[in-house]
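Visitor: got a structure for you, letters missing:
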């Protein structure tokens, strides 16, 4: 979890790294990936292993991109995005070409919290299916500023891939992580940073190479479309306790489309959400070293269909598949802009933690979630537990929630509740207002046949015990959700929404 203050200091410290990484010589460019633009599409493996390339580099770069030389033994032209994107810029699949980011690449200049504002400048970045973009250091990040948009839309068999230089060079392994920064999307939707002031006047600040602002009073704000995208080997520790994650959503509104997104092997969180009303569907987070889905400062959107498999079976990291927070407790509970996330149909596979760390599902600072159709399990022997209510504020939020708090939840960890907060967690989970909840089930999840990953437990396909649980219709609670008749992210082995556009979940689909 990252508070807004921590987020400010994080990117303030990162400014020097961003500036340095933007000053690389044009004579030294990062090696590229294969014969980019001429690779055949393989529905079972959209991520062919990197190779030195046998094609011919393009002679130049498209307008608006810097020609920083050739890579991959001279077979690919490395076309680098500018530090500032204003107006329209499109990245298309192009023979003999690969794209890169260096330093902080800002799309647009902040246009303020008012949608009618004429301040700043709008940028629109469009990325076509099959495009790959690489970065080389922890200071490399793509930032979509408030009032600007990204249209990154891959397909089920041809995803867009953001990855690291090492991955392009074929130097990554199942343990690789933290090789570049990540992606930040900022919008004008409300968030809790200001606490006692009206959301219409509430702006949060992310400090980086330049100021990045988020927040406003436009719940339906539209930051674009982000679909069928992989983000690999991202996340970077700028200083102790300050990290960038795979995808950061800050004040992003419900008009934004976010679905079919995978974050693989982030050194911090997979996805972290700061306020806003963003809605997400079809999310895969595997191998995050910290939390899978981390929320903060008043997120009031929804997320349906998600798979989280935690990293390193014996990791001592204090992390969770879900870590949900509302706002700093320095403000009186009754005055807070509480987080009200709606979560449906997720399967969470926690690590085998040998310490009393965060559980698979951890909730604190008064977050007020609605959880439906969730499967939560962990590797046998873990002492962390499945469920944790960290404080009295959060217990009050659960018990006082006007929406269903817990519906059709199936837990099968070695212990149900985090030992440090067992009494409070038990009281919340067993509250009579909850229905179809199981604290100590026996998991019958199975793994995809022939999985090629060994550093995570990839059992996430429902078995008989999970399929026997009566599901709630999530759409009856939140209109964004789809109607389903099962719990968990996938109904059974025939439900393959996660195939084709992800990596590392099936044989041959290596990352």
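Guide: That came in fine, so what should we check first? Quick caveat: nothing in here was measured; it's all calculated off a predicted structure. Numbering: from 1, shown residues only.
Visitor: going forward, measure contacts between C-alpha atoms and count neighbours the same way
Guide: Fine.
Visitor: Find the nearest non-adjacent residue to residue 443, please.
Guide: Computed as Cα to Cα, 6 or more residues apart in numbering, the closest residue to residue 443 that is not its neighbour in sequence is residue 412, at 5.6 Å.
Visitor: contacting residues around the residue of the chain positioned farthest from its centre?
Guide: In terms of distance from the mean C-alpha position of the chain, residue 59 ranks first, at 36.0 Å (Cα atoms, centre = their mean). By Cα atoms under 8 Å, 6 or more residues apart in numbering, residue 59 lies in contact with residue 77.
Visitor: before we move on, the earlier item: the residue nearest to residue 443: neighbour count?
Guide: For residue 412, the neighbour count with other Cα atoms under 10 Å is 22.
Visitor: what's the answer for residue 107, then?
Guide: Around residue 107 there are 29 residues (other Cα under 10 Å).
Visitor: then this one, side by side with the first:
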């Protein structure tokens, strides 16, 4: 505080051309605080108009400052369970230590807000983020400042690889056919996550928040043999959740997997998965539009573009998996060979509706499309439970379809539906962009879908992947 009193008139005793005449001693007078609005660090805060103090830039309450990962940028540690709202402010790095839960299971609910441009990282496979059912994530980046969840190695050196940390798990109260059929309480445990990461319920319109311009990179650490976390796991997530402009890249398991629920997606990029890019199970009934799947072009580890199930133990279980997909592009590779690298594999009783889809891949890849030889799955081909129109199969292995001797002739089925064709890969795509002039379906009857005038995920006239994705160079 200033020492008030009669200050010396320095304008008369010292070079008056520089010094101002003041009536106090010290740097800051009581009536004219020149620090206001721009200075930090006085009493732990920013000086604002009126002399009050706002929080200084640093780690949010509930997190702890740790050694800066890059030697200089404030780095804040998240650990344990957060039952109060938490905002991860821009300008810092955020480190996950162990499983980090937002909220309790439908109790002590909280919202995790992540500001544009923030990077959250994990250091081990046991570091992952769980949004409990009843809580929400509000992660809204921009094309210029996407939000990234990645590994410490990626942050430190840029040498991100699959399996360097866990992943993101979003849970909700939407239905699953694994829930009790009598409507009693449902609590399905996420495989591979800490006990208490549960999901399921009866609220199809449940909201788990918003993911917009979010990238999940280099995750999927193997927690047990053949058991890894997905890039993003959606367990019982409802249609009130907004998911658009997301990318999963370099994951050692699936890119996104939906266990039941009704969550919808727009503008999705899935690149370099070591297992399936899209997986759904147990009654998933959401909608997806503008989805680009590209397996690693160096033909390294990969499995299917889509591996889709209803339920392995009861293929006819209800509610039955029956998503609708439009403007989907799948670009396969040859790693897993012809027996397990299909573009789309529908099995275990799932239904599905496809519009404006392109499946492409090189010689040596599995078939573009396969439907499992069980009676429920084959029945869906005949009763309309599985449909695909205004779509293009373009796998250069010479076998676009796989079906057994007792199955529905899948090629005949495909070509018998409206607007479908079989072409070469070069005729279908130019890189990630649609090259074919195949007519698109009329989607004006569903308010979720844009009535796109092209097939496939990305038009050269509107590259919505530009500027915020990685790995598409």
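Guide: Perfect, I can see it now. Since the model is a prediction, treat every value here as computed from it, not as a measurement.
Visitor: just to revisit the earlier point, and the alignment partner in the second structure of the residue nearest to residue 443 of the first structure, how far from residue 236 of the second structure?
Guide: Matched by TM-score structural alignment, residue 412 of the first structure corresponds to residue 394 in the second structure. Distance of residue 394 of the second structure to residue 236 of the second structure, computed by Cα to Cα, to the nearest Å: 34 Å.
Visitor: For the aligned partner of residue 205 of the first structure in the second structure, which non-adjacent residue is closest in space?
Guide: Using TM-score structural alignment as the criterion, residue 205 of the first structure maps onto residue 189 of the second structure. Closest residue to residue 189 of the second structure apart from its sequence neighbours, by Cα to Cα, 6+ apart: residue 198 at 4.4 Å.
Visitor: my guess is that neighbour meets residue 188, correct?
Guide: Yes - here residue 198 of the second structure reaches residue 188: they are 4.9 Å apart, a contact under Cα atoms under 8 Å.
Visitor: which of the two has more neighbours?
Guide: residue 198 (24 against 18).
Visitor: if I pick that one, what's in contact with it?
Guide: Contacts of residue 198 of the second structure (Cα under 8 Å, 6+ apart): 105, 132, 133, 171, 187, 188, 189, 190, 235.
Visitor: next one: residue 153 of the first structure
Guide: Applying Cα under 8 Å, 6+ apart, the residues contacting residue 153 of the first structure are 127, 128, 129, 159, 160, 225, 226, 227, 228, 229.
Visitor: Would you check how far apart the counterpart of residue 275 of the second structure in the first structure and residue 257 of the first structure are?
Guide: Under the alignment (TM-score structural alignment), residue 275 of the second structure pairs with residue 290 of the first structure. The gap separating residue 290 of the first structure from residue 257 of the first structure is 25 Å, by Cα to Cα.
Visitor: Between the two, which has more neighbouring residues?
Guide: Between residue 290 of the first structure and residue 257, counted using other Cα under 10 Å, the more crowded position is residue 290 (24 against 18).
Visitor: what secondary structure does that one sit in?
Guide: Using DSSP: H, G, I helix; E, B strand; the rest coil, the structure places residue 290 of the first structure in coil.
Visitor: isn't it right next to residue 323, touching?
Guide: No - Residue 290 of the first structure is not in contact with residue 323 according to Cα under 8 Å; the separation is 9.7 Å.
Visitor: What ranges does the stretch 151-300 of the first structure have for its helices?
Guide: 165-168 (DSSP state H, counting those that start in this stretch).
Visitor: That one: strands as residue ranges?
Guide: Along the stretch 151-300 of the first structure, counting by DSSP state E, counting those that start in this stretch, strands occupy 160-164, 182-186, 204-207, 211-214, 224-232, 236-239, 242-244, 247-250, 257-264, 271-274, 280-286, 293-296.
Visitor: and residue 420 of the first structure, that's in a strand?
Guide: No - counting by three-state DSSP, residue 420 of the first structure falls outside a strand, being helix.
Visitor: wait, isn't it in contact with residue 356?
Guide: Yes - contact between residue 420 of the first structure and residue 356 holds when scored by Cα under 8 Å: they sit 7.2 Å apart.
Visitor: Ends of stretch 59-79 of the second structure, what's the gap?
Guide: 13 Å.
Visitor: Please point out which parts of it sit buried.
Guide: By neighbour count on 16 or more other Cα atoms under 10 Å, the buried set for stretch 59-79 of the second structure is 59, 60, 63, 65, 69, 74, 75, 76, 77, 78, 79.
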